[in-house]
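1. pasting the structure only:
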């Protein structure tokens, strides 16, 4: 098959990593694949280096502002016509909308990709319009699929759920002996780890604002913040104002989160909304417990048993989140039970190649 993959941008992120994983998988399975990003060339080349290594051609349009939507459509259409794909798979809101417009009238099948429940109503209408030009819409979780049906009016017959997946790392993961010390963290620290983009969506401001309340109840613990983003300066300022500032450590973006996760007691996700969070997938893959608000996709990952309830926070209150973290941090036996169950869930249901094969099977069924 000739398959075009379109996306809003290629800077490292969950959806971007999924698309690159899919491109490499399809190429490995003898399909002809090209990637088209509407945005500018990424600042980090982590994902584009993988595409180059797999010999998957990629192009960037540098056209993401709303005023450039007509130019983006023309840029993408010109390249799609030249490539003449049998399947076009788009991912993320902007790429879904522009791809549906650019591919209109082309003799190919368009498949959309919805990664998160859009909070703005006008985006529901645009995505509903785009879905009319699509044969299928792939949703990353059952929660997102239900939102698309209920609020965007996308017919159930068009919707397919394909969760995120992950390669199970070989445990234990090799870890630098001075991982903590190199960032001023005591080697004996009991670490609670946040992994994610420093963005309002992730709820990081609320977590840092309540760090004194959290760590005041856990005198042996430190809070480590792994990630970068638009709130970096704000988080640095917040941290400097804390009474426990010597136990809160923003360490920036790190290329490999697994060693950090393996050396931590639990991974925290105070996000306000998600589709299916990769940080939770990664934590589960290394056998770690998590604490997360019950945002989209998390229940599907953790399952329905009693151990999941020790890791989920149904209330949107940050105080309820802090309480759940404290309970888990004070119960090492429960941490171990949750971590073991989490690893088993990934092994059984969320391995990467299992999920990528579902895309290939979908495309083959459409042509």
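-> Structure's in. What do you need? Model, not experiment: these values are computed from the prediction. Numbering: from 1, shown residues only.

2. from here on, contacts and neighbour counts on C-alpha atoms
-> OK.

3. which residues sit in contact with residue 329?
-> 218, 265, 266, 335 (CA atoms under 8 Å, 6 or more residues apart in numbering).

4. Identify, from these, the entry nearest to residue 345.
-> The shortest distance between residue 345 and any of the contacts of residue 329, using CA to CA, involves residue 335 and amounts to 15.4 Å.

5. Find the residue closest to the closest one in space, skipping its chain neighbours.
-> Across the structure, with CA to CA, 6 or more residues apart in numbering as the measure, the residue nearest residue 335 apart from its sequence neighbours is residue 289 (5.7 Å).

6. what about that neighbour, how many neighbours?
-> 31 (other CA atoms under 10 Å).

7. And the helices in the stretch 251-367 of the chain?
-> Remark: helices of the stretch 251-367 of the chain, listed N- to C-terminal, are 258-262, 278-285, 298-302, 306-309, 318-329, 332-349, 352-366; assignment by DSSP state H, counting those that start in this stretch.

8. second one coming, line it up with the first:
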């Protein structure tokens, strides 16, 4: 809150988080649809002018930009202003598709940034291929403030939980196939996936074809996922790729026994396989199914992994991570 302003390109009605009243907030609402190539070009010129005017109005010492295309719009808009920009990649850009024009723009514009913040060393190596190494900073996510985890004995014995956007990259189709192969549905187990997204209809259809629709629940976005984490038997993150998954961090902080796909980046920096969770190969429904069955049938293993998992509260504490952010911002401001 030390002189912080928040600028969004979307309308304020799309906000998912409540800001502290001390934070200045401006919503530009400039993400309108463009018609044809000329409409797109003219629309982007207009957006760029509005972004430039709005940012200069804040008179910032530094700007922190989040997400690939927003980073590029901002960097292009602020050329010549002298305002330092830290561009932040929040997923794995090696896998996340943004289209050839945007990829070319990233190669041109990221080297102009005052800094590029990424969430793990694999993505840092990717960035250093075209951005000066001194500008690339690895800063993981921190564990947000959560209630203390309850005892393992309070957890259910048949509840499998996943949390995240219902997108292809999250691998929930793999999870459904693994759950079906496990045979646990016939023994009373239930799978709940919290979140919303473009894959909802496809996932519902797949659950039906696999014969597990009655054992699968998709409640949508909930305000308190930690409450679900506190009572589930096992938490699963089956993603094809990730940045630094908050849902996994939060589940471990709540003492969940976790299983995560060993993506090229993300989960392997959080889960210590066999110590505080289990890692399985990406897109391997058989291995995931076996891991789920193993945990669901071994209460002692669940208790051991869950007890060790809460150490993420210290490993990725808010204070430690914010000190990293402060150091990067102070260096460029």
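-> Structure's in. What do you need? Being a predicted model, the structure only gives us computed values, none of them experimental.

9. thinking again about what came up before, the residue nearest to residue 335 of the first structure matches what in the second structure?
-> Matched across to the second structure, residue 289 of the first structure falls on residue 257, judged by TM-score structural alignment.

10. still on that earlier bit, and the contacts of residue 329 of the first structure, which are buried?
-> Among the contacts of residue 329 of the first structure, those buried by neighbour count (16 or more other CA atoms under 10 Å) are 265, 266, 335.

11. Please identify which of the residues you listed is nearest to residue 136 of the first structure.
-> residue 266 (37.1 Å).

12. Give me the aligned partner of residue 289 of the second structure over in the first structure.
-> Per TM-score structural alignment, residue 289 of the second structure is aligned with residue 322.

13. For residue 147 of the second structure, what is the corresponding residue in the first structure?
-> Residue mapping for residue 147 of the second structure onto the first structure gives residue 170, with TM-score structural alignment as the criterion.

14. number of nearby residues for that match?
-> With other CA under 10 Å as criterion, residue 170 of the first structure counts 9.

15. do you know how far residue 112 of the second structure is from residue 256 of the second structure?
-> In this structure, residue 112 of the second structure and residue 256 of the second structure are separated by 42 Å, where distance is defined by CA to CA, to the nearest Å.

16. Between these two, which is the more surrounded one?
-> With neighbours defined as other CA under 10 Å, residue 112 of the second structure and residue 256 compare such that residue 256 has more, 34 against 20.

17. Can you tell me the closest non-neighbouring residue to that one?
-> Counting by CA to CA, 6+ apart, residue 306 is the residue found nearest to residue 256 of the second structure once chain neighbours are left out, at 4.9 Å.

18. and that neighbour, what does it touch?
-> When the contact criterion is CA under 8 Å, 6+ apart, the partners of residue 306 of the second structure are 152, 252, 255, 256, 257, 258, 276, 277.

19. close enough to count as contact, the fourth one and residue 232?
-> Yes. Residue 256 of the second structure is in contact with residue 232 according to CA atoms under 8 Å; the separation is 7.3 Å.

20. Can you name the residues that contact residue 53 of the first structure?
-> By CA under 8 Å, 6+ apart, the contact list for residue 53 of the first structure is empty.

21. For residue 8 of the second structure, see how far away the equivalent of it over in the second structure is.
-> In the second structure, residue 53 of the first structure lines up with residue 21, judged by TM-score structural alignment. Residue 21 of the second structure sits at a distance of 16 Å from residue 8 of the second structure (criterion: CA to CA).

22. Residue 85 of the second structure now?
-> When CA to CA is the yardstick, residue 85 of the second structure and residue 8 of the second structure sit 15 Å from each other.

23. Compare those two and say which is more crowded by neighbours.
-> Shown here are residue 85 of the second structure and residue 8; by other CA under 10 Å, residue 85 has more neighbours (25 against 19).

24. The residue most central in space within the second structure - nearest residue in space that isn't next to it in sequence?
-> In the second structure, the C-alpha closest to the average C-alpha coordinate belongs to residue 245, at a distance of 4.4 Å (CA atoms, centre = their mean). Of all residues not flanking residue 245 of the second structure in the chain, residue 266 sits nearest, at 6.5 Å (CA to CA, 6+ apart).

25. what's near enough to touch that neighbour?
-> When contacts are counted by CA under 8 Å, 6+ apart, residue 266 of the second structure is found next to 119, 120, 241, 242, 243, 244, 245.

26. What is the equivalent residue in the first structure for the last one?
-> With TM-score structural alignment as the criterion, the equivalent of residue 245 of the second structure in the first structure is residue 277.

27. what about the nearest residue to residue 210 of the second structure once chain neighbours are set aside, which helix or strand?
-> Excluding its sequence neighbours, the residue lying closest to residue 210 of the second structure (CA to CA, 6+ apart) is residue 180, at 6.4 Å. For residue 180 of the second structure, the host element (DSSP states H and E) is helix 172-182.

28. elements contacting whatever helix or strand comes next after that helix?
-> Once the chain leaves helix 172-182 of the second structure, the next helix or strand it forms, by DSSP H and E, is strand 190-194. If contacts are counted by 3 or more CA pairs under 8 Å, 6 or more residues apart in numbering; DSSP states H and E, strand 190-194 of the second structure sits against strand 159-163, strand 216-220.
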